[in-house]
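J.: coordinates only, sequence not included:
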């Protein structure tokens, strides 16, 4: 495994991280989830991502249980907050009340004394940004979190937060967690540049486009019965990828990967890691074998010619934006 600094901070995270969205506490039983987490750790992954809203806290519980056997200093846990955790008017968003209460709740579910990276899962237009940033800074001062980050914030929102932080002399935001893969590239427009300029690293999710960039889905073909696309509880995030033109493009990428003696997932991850400002690509896994295959991407260095060929293939679906 290889490690990169998270933005301009001193925190080092594995180039491949393991996430728990739509898997742990949901589609994958707890025993298998623990096996995946243990195998990831054995392979050198030290960055584990979750969120309070993933199955109403169940994913945090599963992750915390699995990590209990390891020395606390040897891994980095990231969790998030924003989405509703109850029916009350204050049980959502980025108010000081919700941030403080949900941090305590996440610590309890994870079974930890502190959270390494605490992230705002989305931007909250209803709360003054100063209130959110002060609350995060106070959590750092209290030792409940070590670093703060955001997820899926726009370039303008990031710039505003950086300006407020500097004016108020608050601790920096060190990360952004956006979706990023060969098919969904909006952060290249301005988010990457703004983040790089302000010392924020990207810990990207869905690097394999929910499995589309493994080559398992074919144009004009039925969805594999054991796939996320065939599962009614998880297919809402993948179906918009399953256009014939997109899948035809994926087939060309798969052919290129085969010519390079790589799997498509390895090619896709190596492509992401070739971009400046990327600290970690967060994979999902329902079997340990998937992790074993994907971590090999850290040793792959794509040539300029290969990167150019990838760009030419992706040009065929330029502007593609999945429905969210």
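T.: Perfect, I can see it now. Please read all numbers here as calculations on a predicted model, not as lab measurements.

J.: C-alpha from now on. contacts and neighbour counts both.
T.: Will do.

J.: if I look at residue 64, how far off is residue 257?
T.: Counting by CA to CA, to the nearest Å, the gap from residue 64 to residue 257 is 36 Å.

J.: same thing with residue 318?
T.: Going from residue 318 to residue 257 by CA to CA gives 20 Å.

J.: tell me the contacts of the residue nearest the centre of the chain?
T.: Nearest to the mean C-alpha position of the chain, counting by CA atoms, centre = their mean, stands residue 205 at 2.9 Å. Going by CA atoms under 8 Å, 6 or more residues apart in numbering, residue 205 touches 19, 177-180, 281-283.

J.: run the last query once more with 10 Å
T.: Neighbouring residues of residue 205 by CA atoms under 10 Å, 6 or more residues apart in numbering: 17-19, 21, 49, 151, 177-181, 280-284.

J.: With respect to residue 10, which of the residues you listed is nearest?
T.: Using CA to CA, residue 280 is the member of those that sits closest to residue 10, with 14.6 Å.

J.: From the contact counts, what lies against the host helix or strand of the closest one?
T.: Here residue 280, judged by DSSP states H and E, is contained in strand 278-283. Secondary-structure packing of strand 278-283 (3 or more CA pairs under 10 Å, 6 or more residues apart in numbering; DSSP states H and E): strand 3-5, strand 12-14, strand 16-19, strand 47-49, strand 173-176, strand 201-205, helix 264-273, helix 288-294.

J.: okay, pairing it with this:
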């Protein structure tokens, strides 16, 4: 496998590189990479053969999109460009969600920041439990007809929501979603239970993110090692605390996986990215380098081919379908999160 071996994105016919450059770390908000460094990362990724970039309006409140737009000046046609809507932009709570009203405003902001006349893939960043799904799908179909987006998709939708979106679109003679974006890694495998089966059934493209599980698979989370520093620790309290009892099994798994990688002459990053790329449902793996050096590490992983014996050993360490924490799924089902919904 190499970056030159492009993959078809589900049933779209569009070809993209097996690695997608993610931009969560771009900007000055909660992200560490400044504009100049981020532009260099984009250019280095394109020069190395990456043809797909994923961003979102919410990343550093629009800064990430603006940086991508700047970096793609003169190179827009080299890239399959995806961005997302849903998260709240600015202080106004009405500037969020999956309603027609917000989608029509959000897309204009993204187009302007990205300095482009069309978005290749426009994704609902999260489900919106306050908006009728048909309203969202109809609005996105209108944007396709207007030429402002070419395809649309979802992110971390539940299995039932994925099926519902396909059913609502087809029964109303509308274009259905063609891509789903999900977390997937050696330590986050719950989507193997049902989501991947559904994406295969409907021939949906899959963009998987978090191959290093927020840093758990970067190589620093080892038994007996000091607590690694994490810029994400404050965003998800406890998720990265190696002393927490609920993280004990995850830490032991990360240790075992690191040892497995060493036995096979691989870095843990190479093992992690190679694993995500290996799943037949995955169209492209989103990587999120913070520096050009991090990008080089990811690029090396694109050439890794894991033998069946290695994949079997991985399954013995982390059983298929396993998530160690509920929040590793990328979203929380409201009926589990909010007591008032469980106790009505």
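T.: Arrived safely. Owing to the predicted nature of the structure, the values given are computational and were not obtained by experimental measurement.

J.: corresponding residue for residue 339 of structure 2 in structure 1?
T.: By TM-score structural alignment, residue 339 of structure 2 lines up with nothing in structure 1.

J.: and the gap between residue 339 of structure 2 and residue 327 of structure 2?
T.: According to CA to CA, residue 339 of structure 2 stands 17 Å off from residue 327 of structure 2.

J.: Those two: who's more crowded?
T.: Higher neighbour count among residue 339 of structure 2 and residue 327: residue 327, with 13 against 10, using other CA atoms under 10 Å.

J.: Correct me if wrong: that one contacts residue 236.
T.: Yes - judged on CA atoms under 10 Å, residue 327 of structure 2 makes contact with residue 236 at a distance of 8.8 Å.

J.: Against residue 47 of structure 2, how distant is the equivalent of residue 75 of structure 1 over in structure 2?
T.: Per TM-score structural alignment, the equivalent position to residue 75 of structure 1 in structure 2 is residue 79. Counting by CA to CA, the separation of residue 79 of structure 2 from residue 47 of structure 2 is 11 Å.

J.: Between these two, point out the one with more neighbours.
T.: residue 79 (16 against 10).

J.: isn't the more buried one right next to residue 43, touching?
T.: No - Residue 79 of structure 2 lies out of contact with residue 43 (CA under 10 Å); the separation is 11.3 Å.

J.: Could you tell me which residues touch both of the two?
T.: Each of 50, 72 lies in contact with both residue 79 of structure 2 and residue 43 under the rule CA under 10 Å, 6+ apart.

J.: quick one on the thing from earlier: so if I had to pick from residue 318 and residue 257 of structure 1, which one is more boxed in?
T.: residue 257 (19 against 13).

J.: That one matches what in structure 2?
T.: Per TM-score structural alignment, the equivalent position to residue 257 of structure 1 in structure 2 is residue 261.

J.: May I ask which helix or strand encompasses its match?
T.: Assigned by DSSP H and E, residue 261 of structure 2 belongs to helix 248-263.

J.: Now do that helix: distance to the chain's middle.
T.: On the basis of CA atoms, centre = their mean, to the nearest Å, helix 248-263 of structure 2 sits 23 Å off its chain's mean C-alpha point.

J.: Residues in contact with stretch 119-130 of structure 1: which ones?
T.: 51-53, 78-83, 92-96, 99, 132, 135-136, 147-154, 157-158, 160-161, 164-165, 168, 173-178.

J.: One more: stretch 213-222 of structure 1?
T.: Contacts of stretch 213-222 of structure 1 (CA under 10 Å, 6+ apart): 181-183, 206-208, 211-212, 223-224, 227, 229-230, 241-255, 263-269.

J.: Pull out the buried residues from these.
T.: Buried subset of those (neighbour count, 16 or more other CA atoms under 10 Å): 181-183, 206-208, 211-212, 223, 229, 241-242, 246-251, 253-254, 263-269.

J.: Spatially nearest residue to residue 32 of structure 2, not counting backbone neighbours?
T.: Leaving aside its sequence neighbours, residue 32 of structure 2 sits nearest to residue 25 (CA to CA, 6 or more residues apart in numbering; 5.9 Å).

J.: Help me confirm that that neighbour comes into contact with residue 38.
T.: Yes - judged on CA under 10 Å, residue 25 of structure 2 makes contact with residue 38 at a distance of 8.4 Å.

J.: who's more crowded, these two?
T.: Taking other CA under 10 Å, residue 25 of structure 2 and residue 38 do not tie; residue 38 has more neighbours (24 against 21).

J.: Going along the chain, name the helices of the stretch 51-200 of structure 2.
T.: Using DSSP state H, counting those that start in this stretch, the helices found in the stretch 51-200 of structure 2 span residues 63-71, 100-114, 133-146, 159-171, 195-201.

J.: which residue numbers in structure 1 go with the shortest one?
T.: Mapped onto structure 1 using TM-score structural alignment, helix 195-201 of structure 2 covers residues 191-197.

J.: average offset between the matching stretch and structure 2?
T.: Comparison of stretch 191-197 of structure 1 with structure 2 after fitting gives an average deviation of 0.8 Å (mean CA distance after the TM-score superposition for structure 1).

J.: Can you give the contact residues for that stretch?
T.: For stretch 191-197 of structure 1, the external contacting residues (CA under 10 Å, 6+ apart) are 7-8, 152-159, 162, 173-176, 178, 186-187, 198, 200-202, 275-278.
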